[in-house]
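> Everything below, folded, please.
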Amino acid sequence: MTESTTALPRDENLALVIVIYGLYVASLLGFAPAALVGVIMAHVAGGTAGPVAASHYRFQVQTFWIGLAAWTVAAISIFWGTLLSAILIGIPFLIVAIVSVGAIWLWALVRSAAGLVWAAQGSSCHRPDSLFL
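Just a heads-up that it's a prediction; the model follows:
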């Protein structure tokens, strides 16, 4: 009985892709600078990568920048919600902002986990330019 596997092209090495996903997960678990290291590595390696790895690097870069923008908006919202809570109008705003932080964290975790699974299988990202999977 033979197994059919799809081999990666010789110039494809997904080890760095997997390391970057690991850095993203580490940043979500409390070591935030790991994401910055990961996105720098993805930017640098993306220019010389083969098509499979390039799709992962594009996915990783997009995950970082969209996540950073969303975290920034959420942080500003929490700040203003906290200030405005003194006069009670900020409480609903603050609740929405805190729920948003959890949603952004979950979004980044799901994207990193899905990318890690795809990389471990040796396949490219299905839709690397999509906001969702």
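> Going by C-alpha atoms from here, please, whenever you check contacts or count neighbours.
Noted.
> Quick check: longest helix in this structure by residues?
Assignment by DSSP state H gives helix 51-84 as the longest helix of the chain.
> The structure of the following sequence is requested for comparison with the preceding one:
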Amino acid sequence: MSDPVAADPAPQTASEDKILPAVVYALYLVGVSNGLTVVLGLILAYVSKDGAGPKMRTHYDFLIRTFWMGLAWCVIGGLLVAVGIPLSFVLVGIPPLLLGGLILSLVGVWFIVRCVIGVIYLARDEAHPRPETWLI
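Reported below is the predicted structural model:
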């Protein structure tokens, strides 16, 4: 008589949870319009990163890096706009104002493109190939 517990079933491949990284990507994309959900996504990425498998860890690293780089460029663009507005009354501040506006616009596009590309890799069930990159 054979013991059903002792029988070794076929090994199953471990599949990593893609739901939480997808939620973080969604929070980031929604956050483009309101800003608050990006912070919630960042917190969720930091909390979930340690328990993630190797594939999903690359997505969390990518998401965390996207937030901090985007924030840094938004601060630079925002400072240029803040300096340019009062100085534009004497026409000296127009170039920093335009440059700051351009930086903020490009950061918005860059942020959306990075999130969409991350979602594509996640949908393919692939690790992000370059989570440490500055561009895309």
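> And the TM-score between them?
The TM-score (TM-score structural alignment, normalised by the length of the first structure) is 0.90; 124 aligned residues with a Cα RMSD of 0.9 Å.
> which other helices and strands contact the longest helix of the first structure?
Other elements packing on helix 51-84 of the first structure under the criterion 3 or more Cα pairs under 8 Å, 6 or more residues apart in numbering; DSSP states H and E are helix 15-28, helix 33-46, helix 90-121.
> Tell me which of those sits most buried.
With neighbours taken as mean count of other Cα atoms under 10 Å, these reach their highest mean count in helix 15-28, at a mean of 20.
> If we go by neighbour counts, what in stretch 77-96 of the second structure is buried?
Under the neighbour-count criterion of 16 or more other Cα atoms under 10 Å, stretch 77-96 of the second structure has 77-78, 80-81, 83-85, 87, 93-94, 96 buried.
> what range in the first structure does it sit on?
Matched against the first structure by TM-score structural alignment, stretch 77-96 of the second structure falls on residues 74-93.
> What of stretch 115-133 of the second structure?
Under TM-score structural alignment, the match for stretch 115-133 of the second structure is residues 112-130.
> what does the matching stretch rub up against?
6-8, 14, 17-18, 21-22, 24-25, 51-53, 55-56, 58-60, 62, 133 (Cα atoms under 8 Å, 6 or more residues apart in numbering).
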